[in-house]
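>>> Turn this into a structure:
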Amino acid sequence: MSQYFYAGERMIWNSPGVLDGALFAAMAEVLSAQLKVPSGVSEMFNDECRIDGAVFETFVQALLERDCHDHSWFWRNLMPGYVLTAWILLERSGGTVQEPDYDHARHPESLRSWWAHWIERHDEAIENEWAYRPVE
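Got it, this is the predicted structure:
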């Protein structure tokens, strides 16, 4: 049974299984509390979830900022799939992600490679998974 995510009237994700969409929405609630930033993701109701694009854009940016500055093994291994899904849903809703703000002089190579790695993962996710999921 599918679950549908909407940004305004636009369906941006037809989640293929019961667990995927519900888990994404529940994680948004937990992460929102941890990051102290509203997620813009509504609770699941009748297999539908609404995303407030402007609020969600701030939330996704906060996820990437956290990843940029957090060196926790747990975070770095648990969160990539969630962050990529959020990033792609943000783009499908018309939003954009900015490269996180960090001190280029202090960490020039390590953070540039960190950002390049995220761009590579993002492009790979679109090519291998999301290109086949319609936006309506």
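>>> From here on, just use CA atoms for contacts and neighbour counts.
Fine.
>>> how near is the spatially most central residue of the chain to Ser110?
Against the mean C-alpha coordinate of the chain, by C-alpha atoms, centre = their mean, the closest residue is Ala86 at 1.7 Å. To Ser110, Ala86 is 24 Å away according to C-alpha to C-alpha, to the nearest Å.
>>> returning to that earlier point: now do the same contact list for the residue nearest to the centre of the chain.
Applying C-alpha atoms under 8 Å, 6 or more residues apart in numbering to Ala86 gives the contacts Val60.
>>> Can you give me the buried ones in the lengthiest helix in the chain?
For the chain, the longest helix by residue count, based on DSSP state H, is helix 108-128. For helix 108-128, the neighbour count (16 or more other C-alpha atoms under 10 Å) marks 111, 115, 118, 122, 125 as buried.
>>> Identify all contacting residues around it.
Where contact means C-alpha under 8 Å, 6+ apart, the residues beyond helix 108-128 that reach it are 68, 84, 88, 99, 102, 104.
>>> from what I can see, Met11 looks like it's in a strand, true?
Yes: membership of Met11 in a strand is supported by DSSP: H, G, I helix; E, B strand; the rest coil.
>>> What is the neighbour count of it?
19 (other C-alpha atoms under 10 Å).
>>> So which residues of this protein form strands?
Taking DSSP state E as the criterion, the chain carries its strands at 3-7, 10-15, 48-50.
>>> Give me the contacts around stretch 38-46.
22, 25-26, 28-29, 31-32, 49-56, 58-60.
>>> hmm, back to that, show me which of the buried residues of helix 108-128 is closest to Tyr4.
Closest approach to Tyr4 among the buried residues of helix 108-128 (C-alpha to C-alpha): Ala125, at 19.5 Å.
>>> To compare with the earlier structure, here is another sequence to fold:
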Amino acid sequence: MTAARGPGPGRVHDRTLHGNGPRLAFREGLTRRKVGPRGQQGEGDVSQYYKMGHRTLWNPSSGASRLFTRQVALYQAELGLTSGIGPMEADECQIDPTVFAAFANALLAWHAETRHAVMATLSAGFVATVLALAEKANIDVDWRAAESAESDYLKIAGPHAKEWTAALRQQVRELTRRLAP
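Below is the predicted model:
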């Protein structure tokens, strides 16, 4: 939806992708700025820091970070566990290693037991990201539970079932290399 506001050549146009979602507003011939869901202006894509102590584990753009933290809240509710990922304050958040380890292992176990194709697909990227963060934090993840669940599933599903644990491990390895500190 495009709406023009204001008079003449300096008119502001809003481009809204999804009714109440983020908008990109710009003045004709001038600069672009991000506008949040309620009209708040942002500085664009600044980065945020996910830290464990003084060590930076990940330094994503604010957009990637915002999406990630919203998914963290969703999976905390789904699992009934806190993630150990603290609030974002001044573009930094601290990760509690003990709590985060429990969350990462519970998330992997939940994902391993999920046999609903849509739920597994929707959660795969988030699970891989959490496991990559755990890897960067030198947190041991218990893949045995996932492999056991997969093994049980393969016995029932037959030889054509996809072995997703190996694919998930590969995705985690690739993401671990890409998570910029």
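>>> how about CSV for the buried residues of helix 108-128 of the first structure, with distance to Met79 of the first structure added?
Output for the buried residues of helix 108-128 of the first structure, formatted as CSV (distance: C-alpha to C-alpha, whole Å):
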residue, distance to Met79 of the first structure
Leu111, 18
Trp115, 15
Trp118, 12
His122, 13
Ala125, 14
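>>> measure the residue of the first structure positioned farthest from its centre to Leu19 of the first structure for me?
In the first structure, the residue that sits farthest from the middle, by C-alpha atoms, centre = their mean, is Ala105; the gap is 27.7 Å. Ala105 of the first structure sits at a distance of 43 Å from Leu19 of the first structure (criterion: C-alpha to C-alpha).
>>> go on, Asp67 of the first structure?
Applying C-alpha to C-alpha to Asp67 of the first structure and Leu19 of the first structure gives a distance of 24 Å.
>>> Settle it for me: which of the two has more neighbours?
Neighbour comparison, Asp67 of the first structure and Leu19: the larger count goes to Asp67, with 18 against 12 (by other C-alpha under 10 Å).
>>> Quick check: the aligned residue for Tyr82 of the first structure in the second structure?
Correspondence of Tyr82 of the first structure to the second structure, assessed by TM-score structural alignment: Phe126.
>>> close enough to count as contact, that match and Arg70?
No: Phe126 of the second structure is beyond contact range of Arg70, at 10.7 Å (criterion: C-alpha atoms under 8 Å).
>>> More neighbours: those two, which one.
Comparing Phe126 of the second structure with Arg70 by other C-alpha under 10 Å, the one with more neighbours is Phe126, at 17 against 11.
>>> for that one, what are its contacts?
Residues counted as contacts of Phe126 of the second structure (C-alpha under 8 Å, 6+ apart) are 68, 71.
>>> now do Ala104 of the second structure
Counted by C-alpha under 8 Å, 6+ apart, Ala104 of the second structure has contacts 83, 127, 130-131, 134, 141.
>>> For these, which single residue is the most surrounded?
Leu131 (28 neighbours).
>>> so how far is Thr176 of the second structure from it?
Distance of Leu131 of the second structure to Thr176 of the second structure, given as C-alpha to C-alpha: 8 Å.
>>> Under the alignment, what does Glu43 of the first structure map to in the second structure?
Under the alignment (TM-score structural alignment), Glu43 of the first structure pairs with Pro87 in the second structure.
>>> Give me the neighbour count for its match.
Pro87 of the second structure has 13 nearby residues by other C-alpha under 10 Å.
>>> do the same with Leu122 of the second structure
Number of residues near Leu122 of the second structure (other C-alpha under 10 Å) recorded here: 10.
>>> roughly how far apart are it and Thr165 of the second structure?
Distance, Leu122 of the second structure to Thr165 of the second structure, by C-alpha to C-alpha: 16 Å.
>>> Ok, Ala4 of the second structure next?
Separation of Ala4 of the second structure from Thr165 of the second structure (C-alpha to C-alpha) stands at 50 Å.
>>> What of Gly80 of the second structure?
The gap separating Gly80 of the second structure from Thr165 of the second structure is 24 Å, by C-alpha to C-alpha.
>>> again with Trp143 of the second structure
Per C-alpha to C-alpha, Trp143 of the second structure is found 8 Å from Thr165 of the second structure.
>>> ok, now Gly53 of the second structure?
Counting by C-alpha to C-alpha - Gly53 of the second structure and Thr165 of the second structure are separated by 30 Å.
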